[in-house]
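this one's structure only:
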């Protein structure tokens, strides 16, 4: 099997991204799985390697064609945008600008056929905004860079898959934004990913907004009947096994034991909470609906431990596995 080239963006250079990358790429199983190509700053990776005690060298590249994935060295498209004295653990416009540049370059590589997917280390929204890039996060930035009008966030753990109807907006705004067309499109995007992953007829559970799914009008103002039920009925009319709106607490319990292949969450914390209770080290974030494959760790920059060498690389390793599963199986155009 041809190992796909996965562009790994370094994230905010003041966060734990450089450290978890150096830790993850020291694992032989990762090198056997894919051709990992870091888009970042070679100097920062070398600093991180010293911090985590890695003996893996870093090759600084200017283009993909220079990469040699059989040497065991970390292959890095070096954008040279991180000052050597940038402190770990601090929010700065410099870090935000660097994180943006890494993403923009990775998108360019995938669109040119030089990589088969993108796997992102965490960035800081505060730093991103300080640098003048007013995006709520990776998902929205990638949608902008690829000209994609609408995407969805899916979180995946060994026991649970959750796709979100709304993400980085306030709860009141989320409820206002939810409408049948949006819910149906999100279900359809999730259904397509599961079918591509080999689940021929996935069973999908759709969360209600209110406690007890509104309890026939006892809670809320009829949001379930107005905003969710029409979408579920439309999906069922396509022949899909979609059920809901269901009480979220019950649905996540049932999905966790295997009764559902995917849960559709209505808002950010409704979906993120159950996934993160299962463990950050196993969670993966997948952006669904982009013309490029993108997976990510399911944790933040962890500025409080950045530069200390203690960050856990397992979520990044799992994100790389997911990227490989979803990436085109043909060799990139440059090889």
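Received it, and whenever you're ready, just let me know what you need. What you are looking at is a predicted structure, and each value in this text was computed from that prediction instead of being measured. Numbering: from 1, shown residues only.

make it CA atoms for all contacts and neighbour counts henceforth
Noted.

Quick check: buried residues in stretch 40-59?
Neighbour counts over stretch 40-59 (16 or more other C-alpha atoms under 10 Å) mark 40-52, 56-59 as buried.

Now, these that are in strands?
Counting by DSSP state E, the buried residues of stretch 40-59 place 40, 58, 59 in strands.

ok, of those residues, which one's closest to residue 328?
Closest approach to residue 328 among these (C-alpha to C-alpha): residue 40, at 23.1 Å.

shouldn't the closest one be in contact with residue 76?
Yes. Counting by C-alpha atoms under 8 Å, residue 76 is a contact partner of residue 40 at 6.5 Å.

if we can go back for a sec, now, among the ones in strands among the buried residues of stretch 40-59, which is nearest to residue 288?
Lowest distance from residue 288 to these (C-alpha to C-alpha) belongs to residue 40, with 23.9 Å.

count of residues packed around the closest residue in space to that closest one that isn't next to it in sequence?
Closest residue in space to residue 40, ignoring its immediate chain neighbours: residue 10 at 5.1 Å, by C-alpha to C-alpha, 6 or more residues apart in numbering. Neighbour count of residue 10, defined by other C-alpha atoms under 10 Å: 30.

Sticking with residue 270, tell me its helix or strand.
Assigned by DSSP states H and E, residue 270 belongs to helix 268-277.

Structure two is appended below for comparative analysis:
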């Protein structure tokens, strides 16, 4: 790769630093794309020593990360020190996590890095420091804003077994149902199709659209949203020339034979999409944010405070996120 991937620190007290260090140790064995960590080298050296990892770290500029990567884990300083102990977030945690995200995004927008890969954050820790976004996805959308316009971020959960998108994301079930609209379904599907074409190289994406209610409403006897909201949205999408099917009963969309008939499932609420992905591919699923001006991937798990600093954290999902980010960047460059 001509440019490195920008990897964020995540919550310092969580497993983000652990899996970043572990991934770099396997760089040659797994032929990983070059990445740098946006963060605090002193903190990372302390975590590596605690884990017993023989990791050489080197402060670099983003432009020098690719050349450095084979011999040392490149660290691009953000100016935010991290002091937290594993499992014990402290007053430095929020600034270190947010500063790392901002720095990584800035490097990608400026062309110094090819994509952003984010380690897990602890939203409760950030909220205590005044963070006003529901999660990573919405914060990244704000950072991607141009000319006063914030793009609609779309969460894609990707794995070799299944790609799925929730139309409504970080909302209670009650609020998700209240906010579901035909316009939101249409705009989400359009973003999915555009990014599957541009960044995944799928010329004509096939979308399977779920219903909201059990058995897709059972012709109105179990709910009318399929008839009043979802079906009209699908007609609009078909009129745009998109290959869409639905509304489908969510309980029959995810078996092996069904998955072979589409490229991405679009689901009405968060758990309809995330439960099947995490069931089928818990260790290698990747969280991708579509609709941004830059590429962003992330491991599909949380901070795991209980095992941070123990050496038990599995880097598989981060490794999958790094590989997918590199693949998306290469595909977008060729498009």
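In hand now; what should we look at? Worth saying up front: this structure is predicted, and the values here are computed from it rather than measured.

Quick check: chain neighbours aside, which residue is closest to the counterpart of residue 283 of structure 1 in structure 2?
By TM-score structural alignment, residue 283 of structure 1 lines up with residue 285 in structure 2. Excluding its sequence neighbours, the residue lying closest to residue 285 of structure 2 (C-alpha to C-alpha, 6+ apart) is residue 159, at 4.7 Å.

could you measure the residue mapped onto that neighbour from structure 1 against residue 279 of structure 1, distance?
The alignment partner of residue 159 of structure 2 in structure 1, by TM-score structural alignment, is residue 157. In this view, residue 157 of structure 1 and residue 279 of structure 1 are 8 Å apart by C-alpha to C-alpha, to the nearest Å.

And the helix or strand residue 8 of structure 1 falls within, how far out from the chain middle?
Residue 8 of structure 1 is part of strand 5-9 when elements are defined by DSSP H and E. Put simply, strand 5-9 of structure 1 sits 13 Å off its chain's centre (C-alpha atoms, centre = their mean, to the nearest Å).

how close does the next helix or strand after it sit to structure 2?
Moving toward the C-terminus from strand 5-9 of structure 1, the next helix or strand (DSSP H and E) is helix 17-24. Compared with structure 2 after the fit, helix 17-24 of structure 1 shows a mean deviation of 0.3 Å (mean C-alpha distance after the TM-score superposition for structure 1).

What residues sit buried inside helix 17-24 of structure 1?
Judged by neighbour count (16+ other C-alpha under 10 Å), helix 17-24 of structure 1 contains these buried residues: 17, 18, 19, 20, 21, 22, 23, 24.

what's the offset of that helix from the middle of its chain?
Distance of helix 17-24 of structure 1 from its chain centroid, counting by C-alpha atoms, centre = their mean, is 16 Å.

Quick one: the strands in the stretch 101-250 of structure 1, in order.
With DSSP state E, counting those that start in this stretch as the criterion, the stretch 101-250 of structure 1 has strands at 117-120, 152-157, 160-164, 203-207, 241-246.

out of these, nearest to residue 291 of structure 1?
Among the strands of the stretch 101-250 of structure 1, the nearest to residue 291 of structure 1 by C-alpha to C-alpha is strand 117-120 (9.9 Å).

Relative to structure 2, what is the average displacement of the closest one?
Looks like 0.4 Å for strand 117-120 of structure 1 (mean C-alpha distance after the TM-score superposition for structure 1).

Give the aligned range of that strand in structure 2.
Under TM-score structural alignment, the match for strand 117-120 of structure 1 is residues 115-118.

Packing partners of the helix ranked longest in structure 1?
Ranked by residue count under DSSP state H, the longest helix found in structure 1 is helix 93-111. Helix 93-111 of structure 1 is packed against strand 5-9, strand 35-40, strand 117-120, helix 125-130, helix 138-146, with contacts defined by 3 or more C-alpha pairs under 8 Å, 6 or more residues apart in numbering; DSSP states H and E.
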